[in-house]
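>>> Predicted coordinates and the sequence they were generated for:
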Amino acid sequence: MSTGSGPTPPSPDKIPRTERGRKTLRKLLDAAALEFGERGFHDASITGITRRAGVALGTFYTYFDSKDEVFHALVRDLSGLVRDAARHALEGEHDAIGTERAALAAFLAFAREHKEIYRIIDEAEFVDPASFRSHYETTALRIHERLQRGAQSGELRADVSEAHAWAIMGMNVFLGLRYAVWSEDLEPDEIAGIASDLLDRGLASR
């Protein structure tokens, strides 16, 4: 995985102070993503994570106290990486509809590289409900803020709402499931173009 905005461990006393420590934490989170993604939360193990990361078992406890704790950190980390992928894609000039198109294409590309995100986020609903809800609420909030900017500029209809943001997020999630996890038979830009055409017809200011 990319380093994104950087992982955040669950407690202040475990924040790595050195670059080496930050790299080790990154390796543990990447290994946890593979372990949980392949085996699921209940069958995954701390030894499986450390083996994948290539570190000693004791190293794990320098950063996390339990399997639950690393899972919690992983959900937050994945959510941050999705956010950063969209942020990088939106650098430069985009109109309101083009912004959503670029954000979706970036998400689809990210999901193709990290298919395990779907299983991990889905399991979070039961293993870590607070992080599950936060992931979707913060994602919807970012979309809503973008839509509001489009409405303020006159590009989008004036009545765009939070519900519109959740509808767009739902579309994006299931497009990712179909065209990033289950198959890759259409390119991300093509899928994003189809979705943005729907948005243009439904949200653009007339």
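Great, that's in hand.
>>> rest of the way, CA atoms for contacts and neighbours
OK.
>>> Helix or strand: which one has the residue nearest the centre of the chain?
Note on the chain: the residue nearest the mean C-alpha position is Val82, at 3.1 Å, using Cα atoms, centre = their mean. Under the criterion of DSSP states H and E, Val82 resides in helix 67-89.
>>> try it against this one:
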Amino acid sequence: MDMYSPYISLVKSIFSKAEIVLDKFHIVNLINKAFNQTKISIMNSIKDGSLKRKLKLFWKSLLKYYPELSQTPYYCHSFNRKLSSKDKVDYLLENSPELDINFNIYQNIIQSIKHNNFKRFENIVRKNLIEKDKISKKMLVALKTLKKHIKYIENMFESNSTNGLIEGLNNKIKSIKRTAFGYSNFSNFKKRILIQAGIISISA
């Protein structure tokens, strides 16, 4: 489940003996959003026009899991030489210490989840809430939220269940609603969802 407090309270009141397990999707989404907002804030405060343009161009690479970034070099007009995705990220981090600090927190949390290491996850959260040096307000809010729900997050690490498939389908439905010009009835809307999900064919 997600970290919406009223929802958690409701579940606890109805299912008093249930073990609450937060979903990895929501943990990753929380820290991803916090870091992305941090990146935007830092980018807007940078006076170096060249560095700011590079941050605007290569922001997606900063959100990816660092060990999975491509190391294959390609010619890049912004740098006027061949660079890999990892090289570009390294350049951005080297030229912005504040970005580097928040990036490392973001990456360490993602890594602990990928390696299913709760102790490391908890240590990252608690350590950075104590030190706070150059950590953005958005990241601090995210870390405080993670600390607040640390017990439920521990349950997540001990469980293999995930809402990823459901969340993906929910996002697909939202996308259909956004791009549609309207459906004459619910049946057509339902059919479009099933077609997009690959459950039925267009001829059905």
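Great, that's in hand. Only a predicted model underlies this, so the values are computations on that prediction, with no experimental measurement involved.
>>> TM-score for this pair?
After superposition, the two chains reach a TM-score (TM-score structural alignment, normalised by the length of structure 2) of 0.31; 114 aligned residues with a Cα RMSD of 5.7 Å.
>>> Now do the longest helix seen in structure 2: which elements does it pack against?
Taking DSSP state H as the criterion, structure 2 has its longest helix at helix 24-45. With contacts defined as 3 or more Cα pairs under 8 Å, 6 or more residues apart in numbering; DSSP states H and E, helix 24-45 of structure 2 has these neighbours: helix 49-57, helix 59-63, helix 97-114, helix 137-148, helix 164-179.
>>> Just send those back as a markdown table, with mean neighbour count too.
A markdown table is the format used below for the helices and strands packed on helix 24-45 of structure 2 (neighbours: other Cα atoms under 10 Å):
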| stretch | mean neighbour count |
| --- | --- |
| helix 49-57 | 15 |
| helix 59-63 | 17 |
| helix 97-114 | 18 |
| helix 137-148 | 18 |
| helix 164-179 | 13 |
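>>> between those, which one is nearest to Lys39 of structure 2?
helix 97-114 (6.6 Å; Cα to Cα).
>>> helices and strands around the closest one, which ones?
helix 24-45, helix 85-94, helix 118-131.
>>> quick one: which of those is nearest Leu57 of structure 2?
Proximity to Leu57 of structure 2 (Cα to Cα) singles out helix 85-94 among those, at 10.2 Å.
>>> Which strand or helix spans Tyr75 of structure 2?
For Tyr75 of structure 2, the host element (DSSP H and E) is strand 74-76.
>>> what's downstream of that strand, the next helix or strand?
Downstream of strand 74-76 of structure 2, the next assigned helix or strand under DSSP H and E is strand 81-83.
>>> In that next one, which residues are buried?
Neighbour-count burial for strand 81-83 of structure 2, with 16 or more other Cα atoms under 10 Å as criterion, is recorded at Leu83.
>>> quick revisit: check which residues of the helix holding Val82 of structure 1 are buried.
Using 16+ other Cα under 10 Å as the test for burial, helix 67-89 of structure 1 gives 67, 70-86, 89.
>>> related to what we said a few turns ago, would you mind giving the orientation angle of the longest helix of structure 2 with respect to helix 97-114?
170 degrees (axes from the mean of the first three to the mean of the last three Cα atoms, to 10 degrees).
>>> Surely Asp169 of structure 1 is in contact with Thr138?
One correction, residue 169 of structure 1 is Met, not Asp. No - the criterion here is Cα atoms under 8 Å, and Met169 of structure 1 misses it with Thr138 at 10.8 Å.
>>> More neighbours: these two, which one.
Comparing Met169 of structure 1 with Thr138 by other Cα atoms under 10 Å, the one with more neighbours is Met169, at 19 against 14.
>>> The helix or strand the more buried one falls within - contacts with which helices or strands?
Taking DSSP H and E as the definition, one finds Met169 of structure 1 inside helix 162-176. Where contact means 3+ Cα pairs under 8 Å, 6+ apart, helix 162-176 of structure 1 is packed against helix 96-113, helix 129-152.
>>> Give the next helix or strand downstream of it.
Downstream of helix 162-176 of structure 1 (by DSSP H and E), the next one is helix 188-203.
>>> List the buried residues for that next one?
In helix 188-203 of structure 1, counting by 16+ other Cα under 10 Å, buried: 188-189, 191-193, 195-196, 199, 203.
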